[in-house]
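**Student:** build me a model from this:
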Amino acid sequence: MKRLLNILISFSLAIFIISGSVIIGLKCKSLYYYDVKKLNISEMSGFTEEEIKQNYDYLIDYNLNKNVAKFHLPTIKYSKEGKIHFEEVRNIFQVVKKVFYISGLISVLGIILSIKNKNIKFLNTASIMTILLPIITVIPLMINFNYFFIKFHEAVFSNDYWIFDPNIDPVINMLPQDVFFHIGIFILAIILMISILLQMSYRVLNKRYK
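**Tutor:** Take a look at the predicted model:
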């Protein structure tokens, strides 16, 4: 029973960290702002830097803020299919947020119970569970991100609306694949750092409780 509880808490904590890292990665608008200059997105898309940031900020708020329920890009035209795709993306992130809150609540309760019983093994297990994602994911990302990107969309979405036509959905011109690659690496880096911190915490506390 104790082992089962440890696995449950560890799994919940790992899910909390991963979902939280995804949310942080998406919220980090400064990463995209850097890419706007680094990748010459303004020149590539034909939009001004101010216009790009305005529409990108809206996309982030639309995905993460449940109060922004209606999709309407501030200055860029979009198709019906494009609108549907962004609605589907928003639904995914709303699920991620719910998972984050639920796993967070379970994790907090589990951590309190575990520490009260001087059981800190969950830190080691959660660290291992969490670090597996960056290790497994970073290999295909580095080898062939384009293939990974396509297969991910094919697996997640039941239609091909994610294949944008720049003529009717010019927003895609301000979202080159390199942007998603950088966000993905940033998210994996956060997960990796937290996993290391969990492992360090486990080793320090394990010595204390011996």
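
**Student:** from now on I want contacts and neighbour counts done on CA atoms only, so please keep to that.
**Tutor:** Will do.

**Student:** what sits against the residue nearest the centre of the chain?
**Tutor:** With the centre of the chain defined as its mean C-alpha position, the nearest residue by CA atoms, centre = their mean is residue 22, 2.0 Å away. Taking CA atoms under 8 Å, 6 or more residues apart in numbering as the contact definition, residue 22 lies against residue 187.

**Student:** let's see this one next to it:
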Amino acid sequence: MKLTTPDWPRLSAWTLAVVLPLLIISAVIAAAFNFQPLYEYGFSRYNVAEATGLAPAELTKAAHGLTAYFNSGDEFIDLVVVKDGEPFTLFNEREIIHLYDVKALIRLDYLGLDVSLGYSLLVAGLLFYRRQRQLLAAPVFWGGSLTLAVVAALGLAAAIDFNAFFTRFHMISFANDFWLLDPSTDYLIMLFPGGFWQDAVIFLGLGIVIIAAVAAFIGWRSLGRQNIDKNSGD
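**Tutor:** Below is the predicted model:
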């Protein structure tokens, strides 16, 4: 019995069909958490200045403080703004602990982005080096398509009942109930009310869909060209 040698380049390429969704989704989430215009949009749309009593400049300071914290080595956030002309510590202990948990999720997302990006670049680089880049076409098409399917399923769940979707996400993501905050006293909820998160999910979904659709289209076009070249060679 003759044993065949595994086609490692082809197998490596096909792993990208699974890695690509992680890369696209984690990249868009990372970008969104650092996208200041999204914060500013929410503050303006939901009259956050009126709800919090903070001037627009202080809201901008709060947004920059949050993104700086998420990207820092600090364990807990200590964000001081000015309210009614006096220094004001924005978040209470419960909110600080929840933001610590949120930061852990963001760091996990960063890790997923780093690993998936590094792996994708390694595989693609090796295939280009071996002059076998045509092996990327099908995995890129199916990776983009799988990403679209995942987003469609999650989007449908969110569209049917966003509150249930949002609650289930928190129950799965956090091992405690510090995410249960009071919108009348806790500034984290005042800064980011429920409507903001609905808009943010739509923003994330659109970003992921656009990138995944482009990837699937590129893969599809490449497959089409390969078929044309193959038929021409025949």
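
**Student:** hang on, the earlier thing: can you tell me what the residue nearest to the centre of the first structure aligns to in the second structure?
**Tutor:** In the second structure, the residue matched to residue 22 of the first structure (TM-score structural alignment) is residue 29.

**Student:** are we agreed that its match is in a helix?
**Tutor:** Yes. Counting by DSSP: H, G, I helix; E, B strand; the rest coil, residue 29 of the second structure falls inside a helix.

**Student:** return the distance of it relative to residue 156 of the second structure.
**Tutor:** For residue 29 of the second structure, the distance to residue 156 of the second structure (CA to CA, to the nearest Å) stands at 19 Å.

**Student:** can you check residue 214 of the second structure too?
**Tutor:** From residue 214 of the second structure to residue 156 of the second structure the distance is 21 Å (CA to CA).

**Student:** which of those two has more neighbours?
**Tutor:** Ranked by neighbour count (other CA atoms under 10 Å), residue 214 of the second structure and residue 156 place residue 214 first, with 16 against 13.

**Student:** so which strand or helix has the corresponding residue of the first structure for that one?
**Tutor:** In the first structure, the residue matched to residue 214 of the second structure (TM-score structural alignment) is residue 197. Assigned by DSSP states H and E, residue 197 of the first structure belongs to helix 177-209.

**Student:** ok, now residue 73 of the first structure?
**Tutor:** Under the criterion DSSP H and E, no helix or strand holds residue 73 of the first structure.

**Student:** tally up the residues packed near it, please.
**Tutor:** As a burial measure, residue 73 of the first structure scores 17 neighbours (other CA under 10 Å).

**Student:** trace it over to the second structure, please.
**Tutor:** So residue 73 of the first structure corresponds to residue 79, using TM-score structural alignment.

**Student:** my guess is its match contacts residue 92. True?
**Tutor:** No. Residue 79 of the second structure is not in contact with residue 92 according to CA atoms under 8 Å; the separation is 10.1 Å.
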